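Colleague: My questions are about this predicted structure, shown below with the sequence.
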Amino acid sequence: MTPDEDVTSLADALEDKRNRSTDSGPAVSRALIADSSGAETTFVVRSLPVTELGVGDVLVAVSWSSVNFKDSLASRKDGRVARINPLVPGIDLAGTIVAPGNSGLQPGAPVVVHGYDLGVARHGGFSEYARVPAEWVVPLNDGLSLRQAMTLGTAGFTAALSVIALEEHGLTPGRGPVLVTGATGGVGSVAVSILASRGYQVTAVTGKPDAADWLHSLGAGGVIDRAGVGDPARPLQKEIWAGAIDNVGGQTLAAVLASMRYGSAVAASGNTGGTALPTTVFPFILRGISLLGIDSVQCPIDRRREVWARLANDLRPPLLDDLATDEVDLDGVPEALARIHDGGNRGRTLVRLR
């Protein structure tokens, strides 16, 4: 062997030592990194030392993540969501346990992690591995594959929370029609499917006329344009809806509140239509309407695990796989983030890590 071959062999050996797995997991993780240090956010896919993934006693081998509207905000310099820079985005993930820490789970156990500071104040799911606190980990119940778990993801979890909140308020299929705004988005499309499977008469609201057939296939009985919700400038309108799931906010939510039936409720979780709510007190004090705030970020872990157990059972959408309309690898994530930010997304976009 020549001296040059000796040097090459030694370099290869050192590289292999840096990258091979150890008892506590791999040394590096391939990840998408968003860097907002310059005038605009830039993206690069590269290997990141696992030691730099953040503090947490559980190491997860990520199989799937998904693209959410919040991810698009966390990946933009003007998004005002990310709290560290550079950042590996991805507010949810599904994978298997590598190092269980204090989770009480066994290596290889399938899990879901989402919310809290994931993909916002600490590196998230757009990475082959993730390090998280044990108290964030949700064991995945039988009935959902890892891919299906991310077809649901944060969006499906939020939709399930919304349905549960309305039913805990007293909503039943016999009470009347239910409205879902932002119906082609992740939360909206899952909500349409869950509600329809539970026997509700669902009307979907969308600004995309070409999505009507798809929404009907998910179970929507009616599909209307945003203008069909009503005039947000009128504080009270004809009583139509026995319940509503709003993923838009702004003027759309104001119009929804004005057309709710007496004593009904709206579950609200979105702000793509704006953060201001141009309404009056009349829907609340004259019709007894309840506005139910839905938060999937800081939802307590016991509640989180209960909801995921139901998503694998009675809240499981019957056409779950049809909700995944696109699948990308890490290189395709930046384009998917731009598309969802610009309102061009339909259903759920999955990110394949393995």
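Modeller: In hand now; what should we look at?

Colleague: When you work out contacts or count neighbours from here on, use the C-alpha atoms and nothing else.
Modeller: Will do.

Colleague: Let me see the ranges of the helices in this protein.
Modeller: 3-19, 69-74, 146-168, 186-197, 212-218, 250-258, 282-285, 301-311, 333-341 (DSSP state H).

Colleague: Counting by contacts, list what the longest one packs against.
Modeller: In terms of contact count using 3 or more Cα pairs under 8 Å, 6 or more residues apart in numbering; DSSP states H and E, helix 146-168 is assigned the packing partners strand 58-67, strand 92-99, strand 110-114, helix 186-197, strand 241-246, strand 260-268, helix 301-311, strand 348-352.

Colleague: would you turn these into a markdown table with mean neighbour count?
Modeller: Output for the helices and strands packed on helix 146-168, formatted as a markdown table (neighbours: other Cα atoms under 10 Å):
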| stretch | mean neighbour count |
| --- | --- |
| strand 58-67 | 28 |
| strand 92-99 | 26 |
| strand 110-114 | 25 |
| helix 186-197 | 27 |
| strand 241-246 | 28 |
| strand 260-268 | 22 |
| helix 301-311 | 16 |
| strand 348-352 | 25 |
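
Colleague: want to compare, so here's the second one:
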Amino acid sequence: MSFRAILITKTEQGQKAELTRLEESELMEGDVTVDVTHSSVNYKDGLAITGTSPIARRFPLIPGIDFAGVVRSSSNPRWKAGDQVVLNGYGVGEGHHGGFSEVARVNGDWLVPVPHGWTAADCMSVGVAGYTAMLCVMALEEQGVKPSDGDVLVTGAAGGVGTTAIVILAKLGYRVIASTGRVSEEPFLKSLGAAGVVDRNEFNGPVKPLAKSRWAACIDSVGSVTLANILSQMNPDGTVAACGLAQGMDLPTTVAPFILRGVKLIGINSVATPMPRRLQVWARLQKDLDLAKLHALTTHVSLDQVPQVAADIVAGKVKGRVVVDIRQG
């Protein structure tokens, strides 16, 4: 039985991604086969599809680092046909065929159940980005960051991680300041719960070892000079949760923020989160994420639109979350 999927191939002329039809025999090994109903387009998907960064570790590859759907068949004792499941991480869409496909075959130990009362579309409105945002929020909480401590900065605020982080933090009572290069999105960001908006260029200048302290905490998806400047501006004992590298992998900072202000830099790895923690994150999302606001920042596209959306997300033209309705079109 054939199915539709986005496939990345590589030749001497470079790589390309296009919608094609595959046979189930072309899927990779796994003990659970899922009929995928929804996926989402994340920044990492954009990098993989456009070839901007070497995210894809094998060719040909079905990209898509998350998906949700219904179990068709399973030899894994955790799952049976008809179960609703969601997956993100574990190298899916990087080294293992991913979610931009009508069918996926994966290790059943990578799957979690769709939260009670939620749909597959809800889960993909969250997706890797929202899941990562909640990991960041939990990391701040575990370092003792409280709403009364002061402003929490969210960088890349119009993107998937940023928008979801704003919604969660605002609901929890934090005063959120959104950093974005798209200041025209200020009304949108404030509608999500941001108390203020700052231009990302404020964090693009020369990095001082220490600057005036401004932030009790930060969720950063940008990295590079932006993160270095933010570290220099943290309040004493402030915490930064770092989860992305949209500006770059480098970090041109000094030890000054760490040894003179006690600043903490916490790395967030959403790919290899242990299953107990993974289940905690989804439970927190179900409890602390306003689905109505999540839906307001989500757009829906069809599978054939994914390559263009991927290019747009790398170019910084996409705001909020993009859900792929796999069966549409």
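Modeller: Here it is on my side, so go on. These figures come from a predicted structure and were not determined experimentally.

Colleague: one step back: could the helices and strands packed on helix 146-168 of the first structure go into TSV alongside distance to G170 of the first structure?
Modeller: Shown next, in TSV, are those (distance: least, Cα to Cα, whole Å):
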stretch	distance to G170 of the first structure
strand 58-67	32
strand 92-99	30
strand 110-114	28
helix 186-197	14
strand 241-246	10
strand 260-268	8
helix 301-311	18
strand 348-352	29
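
Colleague: which bit of the first structure covers stretch 102-111 of the second structure?
Modeller: Alignment note (TM-score structural alignment): stretch 102-111 of the second structure is matched to residues 128-137 of the first structure.

Colleague: buried stuff in the matching stretch?
Modeller: Of the residues in stretch 128-137 of the first structure, E128, Y129, A130, R131, V132, P133, A134, W136, V137 count as buried by neighbour count, 16 or more other Cα atoms under 10 Å.

Colleague: residue closest to the middle of the second structure?
Modeller: The residue lying closest to the centre of the second structure (Cα atoms, centre = their mean) is A129, at 1.9 Å.

Colleague: Nearest approach to S264 of the first structure belongs to which of the helices of the first structure?
Modeller: For the helices of the first structure, proximity to S264 of the first structure was assessed by Cα to Cα; helix 146-168 is nearest, at 8.6 Å.

Colleague: The closest one corresponds to what range in the second structure?
Modeller: Helix 146-168 of the first structure maps onto residues 120-142 of the second structure, going by TM-score structural alignment.

Colleague: mean shift of the matching stretch relative to the first structure?
Modeller: Here stretch 120-142 of the second structure, set against the first structure after superposition, deviates by a mean of 0.4 Å using mean Cα distance after the TM-score superposition for the first structure.

Colleague: Please state the offset of that stretch from the chain centre?
Modeller: 7 Å (Cα atoms, centre = their mean, to the nearest Å).

Colleague: Pull out the buried residues from that stretch.
Modeller: Neighbour-count burial for stretch 120-142 of the second structure [16+ other Cα under 10 Å]: 120-140.

Colleague: Same check on stretch 222-229 of the first structure?
Modeller: V223, I224, R226, V229.

Colleague: which position in the second structure aligns with the first one?
Modeller: Which is V223 of the first structure. So V223 of the first structure corresponds to V197, using TM-score structural alignment.

Colleague: is it true that its match touches I177?
Modeller: Yes - at 5.5 Å, V197 of the second structure and I177 qualify as touching, with contact defined as Cα atoms under 8 Å.

Colleague: Next up, the contacts around the nearest residue to T279 of the first structure once chain neighbours are set aside.
Modeller: What sits nearest to T279 of the first structure in space, not counting adjacent residues and going by Cα to Cα, 6 or more residues apart in numbering, is A254, at 5.3 Å. Going by Cα atoms under 8 Å, 6 or more residues apart in numbering, A254 of the first structure touches P232, P235, L277, P278, T279.

Colleague: so can I have a markdown table of those showing distance to V190 of the first structure?
Modeller: Formatted as a markdown table, the contacts of A254 of the first structure follow (distance: Cα to Cα, whole Å):
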| residue | distance to V190 of the first structure |
| --- | --- |
| P232 | 26 |
| P235 | 29 |
| L277 | 25 |
| P278 | 27 |
| T279 | 27 |
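
Colleague: Farthest pair within the residues you listed?
Modeller: Across those (Cα to Cα), the longest gap, 11.8 Å, separates P235 and L277.

Colleague: Can you find the partner of W308 of the first structure in the second structure?
Modeller: So, by TM-score structural alignment, W308 of the first structure is matched to W282.

Colleague: wait, A258 of the first structure
Modeller: Under the alignment (TM-score structural alignment), A258 of the first structure maps onto S232.

Colleague: Just give me the neighbour total for the residue nearest to its match when sequence neighbours are not counted.
Modeller: Nearest non-adjacent residue to S232 of the second structure, counting by Cα to Cα, 6+ apart: L210, 4.5 Å away. Neighbour count for L210 of the second structure, taken as other Cα atoms under 10 Å: 20.
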